[in-house]
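Asker: A structural model of the following input is requested.
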Amino acid sequence: MRHYTLCLPLLTAFASQAADDYDLQRARATDTERWRCNACEPYQGWHGDVGLGVGYMNDDGASRFRNWVPTNYDQGMLGTLNTDLDYRGEGSEYGHIEATDLGLKRFSVATEAGRYDGLRGRFEYRESPYYWNRGVSVYQGEEGVLSAGPLTPFDKETLRKQVSLGLKFTPKSPWQPHASLRHETRRSTLTGYTSTLPGMGPMPGWLPIPQDQKTTLMDAGVSYLAKGWLVDLSYYGTLYTNEHQALYYGSQANPYLNDRAYEPDNDYHRLTLSGRRSWDRQSLTGRVMMSQATSSGGLNPFANTPVTQDNFNGRVETWQADARWLNRLSRSLTLKASAEHHDRQDKSDRQVVIGKLRPPTDRSHTKGDLGATYRLSRAIKLEGGYLYRGDRREEADRRETDLHTLYVRGRYQPVGPWSAGTRLSLSRRTGSEWLGDSGGTPTLRQYYLADRDRAELRGDLTWQVNDPLTLTAEAWWAEDSYPEPDIGRSQDRDYGVDLSASWSLPEQLDLNLFLNQQWIGSDQQHAYAYAPDWAPYQTRVRDEISTLGLGLTKRKVLERDLTLGLDYSYSYGRGRNEASAGYDYPDLTSTLHRLSGYALYQLDERQALRVDLRYERVSGEDYLYLGEEANLGEWNQHYGGYFGGVSWLYHF
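Answerer: Okay, here's the model as predicted:
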C-alpha cells in the first residue's frame, strides 16, 4: 500500500494511542485556572460623575437669551450641580441617579431602581421655562380681571413643572406589564392683540393673558411576547384642568367690558390593541385604536354673548385601524404594503349661541402604500411605489380630496470611497366639486383643498477623500402648481443645498463644517371685492435662508491633558414681498451669531476642570412693529448676551 508523506505521522500517532488504550473517559480535565478574566468581574457599588460649577450671565436686556442660559435674573452670578451616578448590586439589582443643571431654571432630577429581570421604578421631576422678549401693555390686574392704566412692561414667558412616575415588571414569562403617571402644571403669560387702547385711542396693543393649567397623563398596558409574534394592549389618558374660565378686560370704570374664553376642562381616553407577526421572510404589523375626548365649559361667565344653555358639552369620538405587510421574496426583491383608516366624529353641542349654528366637523382619511425594493447588484438598489391619501372634511367648501403620489428612489454604493442617492416623486391632488356655500366667493381656492400638481427631486453624494476627510452634499428642488388660481395661491417653490465636510484624526482633532442655503417662494392671486371688475393683482413672496457653522475639538493641546472645543453658527434670513399693484411691504430680516467654547483640563485620573463660554447676538427687523415701540415695547430682536463659567468634575 502506498502512503502519502502527510499520512505517515498521523498513522503513527493513532497507533500509539491505540496501544495505550486511549479513550475519553481516561482523558484528564483541562487546566482552566489561567483562563479566568479578572478584568471582566462585575463591579458592585456606586460609580459615576459629579460636577459643580459657577458662572456669570448677562442677557443684554433680552429675556430670550435665557432660553440658552435659563436664570431668574437679567445678569449676575449663578451656580450649577450635575450628577450621573450608577449603582450595581448583586445579580440584576441596579440603581441610577441623575441631576441636570440644578441651580438653573431649566433642570431635572431623576432616579431609577429595581432589577432588570423583575420590578423596576422611575421617578423624575423637571422644570422647563421658555422666554419671549418683553412687551408693554396698558392692562394690569390679577385673578383674570385686567383694567386699563399706564403703559407697564411685562414678561412673556411660560414655565412647565412636571412630575413623572413609572413602573415596569419583566417577569420570567411572556407577560410584561408597564405603567406610568405624569403630572404637569403650566403657568405663563401669553399675549393677545387688541386694536384699541383705553385712553390712547385706536392703535395696536398687547393684552397679557395669564395661564394656569394642569394636566395629568396616565399610561398602562401589558405585552405578550412569544417566538415570532407580539401583542400589546395599552391605555392612555389625559385629564386637563384650567384654573380660569374667562379673561375680563376694560377701563378702570368697567373692567368687565370685554371678555375672552379660556380652553375648557377636558379629558381624553384611548385604548390601543397592537400586534406583530413574523414568519419565514414576512412580517405583519397591525394596530386598532379607539379614543374619546370630552370637555365641559360654563357659558354663564360670558355676559356679552347670548347663549341657549349654561354649559357647552363637547365630545369627539375617533377610531383608527392600520396594518403594514413586508415580504422579502429573495435576496434581491422585497415587497411592502400598508393601509390606514382614521375616522373622527364630532358629537359636541352645535347650537349654544343664539342665532348661530356651529357647522359639523366630522373628518376621516384613508391611506394606502404599495412599494417594492430591488437590488440590481451589490452596489445598486432601486425602490419605487405608489401612495394614496383620501380626506373628507364635512365643514369644508370641498368635502373630499384625493392625493396620488408616485415615487422612485435609487442608491449607488460601491465598494469604494463614495456613494450617491436620488429620489423623484410626482403627485396630484384632486377632489369633489366646490360647494361655494360658506359665504365666501366661489372663486376662492384654499391652498389645502385646491387641485395641485407637485414635483420633488432630491439627491445626495458622499465622498471619503481619505481616512480623515469626508465630504457630503445634498440638494433638493420642489414645485407646487395650482391649475385654478382664480383667487389664492398659484405656485410654490422650495429648493436648496446642504454641504458639509468633516476631518477627523483619532485622539487629536475633529473638525466639522456645514453650509445650508434655502430659497422658498410663492405666488398668490388677489382681487378687490368692491371693484367692478375685481381689479386682480398678484403678489410674490420670497424667503432666503443662509446658515453656516463650524465645530472644532482639539485634544492633547500643548502635549497635555487639555481638550479645547469650539462651535460657531451664523444664520441670515430675508423675506421679500413684491406686489403688481398697491403697496410693496418692506423686507423682513433676521441675523443670528452663536458662539460657544470650552476647555477641559484633566487634573488626574478622577478630577478635571472645565471652562465654558457662550455668546449670542441676534438682530431682527419686522416692519409690522416699526414705529409702534411706544405702545408695544421692544418686540424686534436686538441683543448680545453672554455667559462664562467654570466647573469642577469628579469621577468615582
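
Asker: contacts and neighbour counts: CA atoms only from here.
Answerer: Noted.

Asker: show me the strands in the stretch 251-400 of the chain, by range?
Answerer: Applying DSSP state E, counting those that start in this stretch to the stretch 251-400 of the chain gives strands spanning 258-261, 265-279, 282-298, 311-328, 333-346, 363-375, 380-393, 400-412.

Asker: please, which helix or strand holds Y530?
Answerer: Y530 is part of no helix or strand when elements are defined by DSSP states H and E.

Asker: residues near it, how many?
Answerer: For Y530, the neighbour count with other CA atoms under 10 Å is 8.

Asker: would you agree G575 is in contact with S522?
Answerer: No: between G575 and S522 no contact is recorded; they are 11.5 Å apart, counting by CA atoms under 8 Å.

Asker: to compare against the first, here's another:
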Amino acid sequence: MSELPQPGARLQSSLRLKANPVRWSLLALAGCAATALAQDPFAPLLEDTRPLATRWQVDYSSNLKLGVGYVSEDNFKFGQYNGLHKEGAVLLGDLLWRGNNDASYWQLSGTDLGLQTREAGARWGKTGKFELSFEMDNQLQVRNDSGRTPFTGTDVLRLPEDWIGASGTGGFTNLNNSLQGFDRELSRDHYAVGLQAQLSAAWSLSANLGYEDKQGTAETGAAFYSDAADGHAAILPQEINYQTSDFDLALSYSGDRLQLTGSWQYSDFDNDAELLRWQNPYSGFQTTVSYPAGEGGLGQAPDNTLNRVRLLGVYTFNPRWRLQVDGSFARTEQDQDFADYTVNPTLQIDEPLAVASLDGQVDTGVLDARLYFRPLPKLNLEARFHGEERSYQGDRNGYRYVPGDAASQSATALTVYNTLHDHSRNRFSLEGSYRLPWRSKLWLEYGYEEVERKNAAVETTQENTLDLRYRIRPLDSVSTTLKLGYADRAADTYRWDQSYYARLDAELINATPASQRYSNHPLLSQYHLANRERSELQWDVNWQPAHAWDVSANLLWREDDYDKTDLGLRNEELARLGVNLGWLPSAGLRLGLYASFDRYQSQQRGRSFRGGQEKNAFAIYPPLPQASDPARDWDTGTDDEATTLGLNAQWQAGEALSLSADYSYVATNAAYDFAAGTASGVDTTPLPDAESEQHHLLLEAAWHLRDNLSLQLAYQYWNYSQDDWALAGVTTSSIDKVLTLGEQEADESLHYIGTSVIYRWQ
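Answerer: Next comes the predicted model:
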C-alpha cells in the first residue's frame, strides 16, 4: 500500500496549485493524458520519441532568421562577392515561408536580406493551373580599392585647378597632392516577374519580364597620340550606368510522343553614357590639345536590341528511337549615332564621318539536333549535330580618324575601314555506349568540326576529335571512370596579311613596301586559329573501404601542342589532382579532408623589332633587319601552381547543440622563365615570381532551445597576402607615359562574427 500524505503536505500542495494556475492546468492535462493511456494500450506508440536534432531539421517547412554580424576591417578580397567588404555591423536575415491548401500554394523566400547581395522571391499558384512569381537578385562586386586618381567627375573627368602638366608622369610635380581614392564597386540589381499557366492537359504557357540595373565605377585606359607609336596614356575611373530590359514568351505542347516548345525573346540594352571625356594631363602637344585646354573622348558601349525566336522539340518514334531538335534565330541591332571624330574643336576636320551611325545588324542562327537509337539491349547510339551561322549586315565605309584626339584629321591614305567578321561552325559527332560485364560501361565518340571565317588570318579550320570513356564498378565499394581524349585541329594557309588588306586604304597599301604589309608578324600565329594537337586524360575514383569511410580522387591532364607555330603560343599543359576523404566515426560526427594541386605551364615565343626598314620580315641574307632576325627572339615559360588544403567537421554534440568547422588554405605561385636572343638591344631582365597565400577559418554553433527555436553563432577568420611584382612598389607615376592608379598588393587580416535567432513553423 502507498503511504497516505500528511495533512500539512496536502495543504502546502493545494496552496501552490492555487498560486500557480498555469501549473494547475498542465497537471490537469497530464492527468487526462494518463487516463487516456490507461484506456488505450497502444497510446505509447503515438508518442514522438525522435531526438530534437531530427525534429528541427525536417518537421518545419518555414523559418525566419534574424541577427547581426560584424566585420573587423575594410577589405576587397574577403568581401569581393559576399557584401562583407566594409568594417562595421551588418544585418542578417533569411526567410522561407510556405503555405498551401487543397486549391493553391504560396512561398516567400529571401537570403542575405540585410546585405547588398540579397536575394528574394515570391510564388503563388494553383496546382495544375498557373503560377505567378517574382524574383529579386542583388549582386555586388568590389575590387582593389587601393588605387588613386587625380580625376574627378563622371561623364567628364577633370583635373584639379593646380595641376601641373608635363610630357611624362615624372613631371607631374603636384600629382601626390591631387590623388584621391575611389570605390571600385559594381552593383547589379535584377528584378523579374513570371507567369506559368497550364492551358489544357497538353498545352502550357510561360512569360517572363526582367529588368537589370548595373551601376558603379570600373576603370578603362585611354591615350593621346602624336603618332601611332607615341602614346600618352592614363587609367581612368569609368562610371557604369547600364540598364537591360528583357521579355520572353513560350508556348509548349506535351503529347504522348511529341514535346514541343516555341519561344520569343526580346532584350534591350541602354547605356546612359555615350561618351567619356577627360582632360589631358600631359603637355608637349600643340597648345589647344595640351593641358589645360586639351580633352580626349572615348566612345562607350552602344545601345542595342536583340530579338530571338527558338523552337525546341523532342519526338519519340518508339522505345528505341528518339529525335531532339533545338533551333534558334537571333537578330542584334544597333544604330546609335557615332561620336564626332574628336572632342577638340580646334583640330582640323576636312572630311566628315562617312555615315551618321553604323546601323549594324548581326544575324545568328543555331541548330542542335540529337538522334538516339538503341539497336541492342546493351548498345546505345547517339548522333549529334551543331550548326551555327553568324552574318554581319552593314556597309563597309572608310573613316579618316583623328589619332588620339591629339592631331588634325589623318591624311587620305590613313583611312581605315570597318570590317565584317562572318563565320560559320558545323560539328558532327557519333557516340556509342555498350554495357559490359563487371558492372562496366564503355563509351566511344568521334567528332568532326569545321569553322569558316571572313576577314580572318585563317579562312577555314577543321578539327577531328576522339574520346574514349570507361566506367567500372568491380566491387560494391569501388567505382572508377577513365576518359581519354585526342583532338587534331588543322588550319588553312595562314594569311598574315588578311587583316592588313581588309582594314587599310589602298593608297597606303600601295605606298608601303611589300615586305612590310602586315599588322602581325608573318610568323606570328593567333592561337585560336593555329594548328593544334590536344591530348587529355581524366580519371575519377570513388572508394568506400568501410561503412564509416569514403574516399574519392580525380585527375585531369591536358596538353595542347601548337606544332606549326613559330611565334606565338607554342605549348600549354594543365594538370590537376584532387583528393577527398570523409570519416564518420559516430552517428553525430563527420570529418572531412580535401586537397588539390593545379599546375598550368605554357611556352610562347616573340620577336622584338622596330618599324620602317627594320620591319622587313622576309630577308634571308645578312645584314638582317630586325623583323627577320631570329637572334631577336625571346621565349617566356609560365609555370602557375595552386595548392589547396582543407579540413571540415560537423558534430551533433548533443540533442540541442550542433557544431561545424571548416578551414582552408590556398597558396599560388606564378614563375616566369624568360630567355632572349643574343642581338643587341633585346632586354634579358628576368621577371620575378608572383605569389599569394590565403587562410580561411569558419566556425559555427547552433543551440536548439526548442525544436522550433535556435540560436546560431558564426565566426570567420580571413588572412590573405600577396607578393606581385606588377604591383609591388609601383606608383601612379612609375611608368613614364602611363598615369596609372598605383594599386597596392592585397594584405588582409580580419575577423567576422555573427549571431542570429532562427524560428521555425509549419
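
Asker: overlay the chains and give the TM-score.
Answerer: The pair, once superposed, lands on a TM-score of 0.88 when counted by TM-score structural alignment, normalised by the length of the first structure; 603 aligned residues with a CA RMSD of 2.4 Å.

Asker: just to revisit the earlier point, dump the strands of the stretch 251-400 of the first structure to a markdown table, plus mean neighbour count.
Answerer: Listed next are those as a markdown table, based on neighbours: other CA atoms under 10 Å:
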| stretch | mean neighbour count |
| --- | --- |
| strand 258-261 | 16 |
| strand 265-279 | 17 |
| strand 282-298 | 17 |
| strand 311-328 | 18 |
| strand 333-346 | 17 |
| strand 363-375 | 18 |
| strand 380-393 | 18 |
| strand 400-412 | 18 |
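
Asker: closest one to D451 of the first structure among these?
Answerer: Nearest to D451 of the first structure among the strands of the stretch 251-400 of the first structure is strand 400-412 (8.5 Å), distances taken as CA to CA.

Asker: which residues are in contact with the helix or strand following that closest one?
Answerer: Using DSSP H and E, the helix or strand that directly follows strand 400-412 of the first structure along the chain is strand 418-431. Residues from elsewhere that reach strand 418-431 of the first structure (CA atoms under 8 Å, 6 or more residues apart in numbering): 398-413, 449-464.

Asker: that older thread, what's the overlap in contacts for G575 and S522 of the first structure?
Answerer: Listed contacts common to G575 of the first structure and S522 are 541-542; contacts here mean CA under 8 Å, 6+ apart.

Asker: so where in the second structure does the lengthiest helix in the first structure end up aligned?
Answerer: Ordering each helix of the first structure by length in residues (DSSP state H) puts helix 7-19 first. No residues of the second structure are matched to helix 7-19 of the first structure when aligned by TM-score structural alignment.

Asker: what segments of the stretch 501-650 of the first structure are strands?
Answerer: Under DSSP E, counting those that start in this stretch, the stretch 501-650 of the first structure gives strands at 509-526, 537-554, 562-579, 588-602, 607-621, 638-651.

Asker: of the ones you listed, which is nearest L230 of the first structure?
Answerer: Comparing the strands of the stretch 501-650 of the first structure against L230 of the first structure with CA to CA, the closest turns out to be strand 638-651 (41.5 Å).

Asker: give the aligned range of stretch 310-326 of the first structure in the second structure.
Answerer: Aligning stretch 310-326 of the first structure against the second structure (TM-score structural alignment) gives residues 356-372.

Asker: over to stretch 387-404 of the first structure?
Answerer: Taken onto the second structure by TM-score structural alignment, stretch 387-404 of the first structure occupies residues 447-464 there.

Asker: helix or strand: which one has the closest residue to S133 of the second structure other than its chain neighbours?
Answerer: Using CA to CA, 6 or more residues apart in numbering and skipping the chain neighbours, the partner closest in space to S133 of the second structure is R123 (4.4 Å). Per DSSP H and E, R123 of the second structure falls inside strand 119-126.

Asker: quick one: that strand to chain centroid distance?
Answerer: Centroid separation between strand 119-126 of the second structure and its chain, computed with CA atoms, centre = their mean, to the nearest Å, is 27 Å.

Asker: next helix or strand past that strand?
Answerer: Using DSSP H and E, the helix or strand that follows strand 119-126 of the second structure in sequence is strand 130-142.

Asker: ok, average deviation of that following strand from the first structure?
Answerer: Superposed on the first structure, strand 130-142 of the second structure shows a mean distance of 1.3 Å to its aligned residues (mean CA distance after the TM-score superposition for the first structure).

Asker: and that strand, what does it pack onto?
Answerer: Contact here means 3 or more CA pairs under 8 Å, 6 or more residues apart in numbering; DSSP states H and E; on that basis strand 130-142 of the second structure packs against strand 119-126, strand 185-198.

Asker: hey, where'd the strands end up in the stretch 51-200 of the second structure?
Answerer: Going by DSSP E, counting those that start in this stretch, the stretch 51-200 of the second structure shows strands at 62-71, 88-100, 105-111, 119-126, 130-142, 148-149, 156-157, 180-181, 185-198.

Asker: turn those into CSV, including mean neighbour count and distance to W496 of the second structure.
Answerer: Formatted as CSV, the strands of the stretch 51-200 of the second structure follow (neighbours: other CA atoms under 10 Å; distance: least, CA to CA, whole Å):
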stretch, mean neighbour count, distance to W496 of the second structure
strand 62-71, 19, 55
strand 88-100, 17, 57
strand 105-111, 18, 53
strand 119-126, 19, 50
strand 130-142, 19, 40
strand 148-149, 22, 40
strand 156-157, 18, 39
strand 180-181, 13, 44
strand 185-198, 18, 39
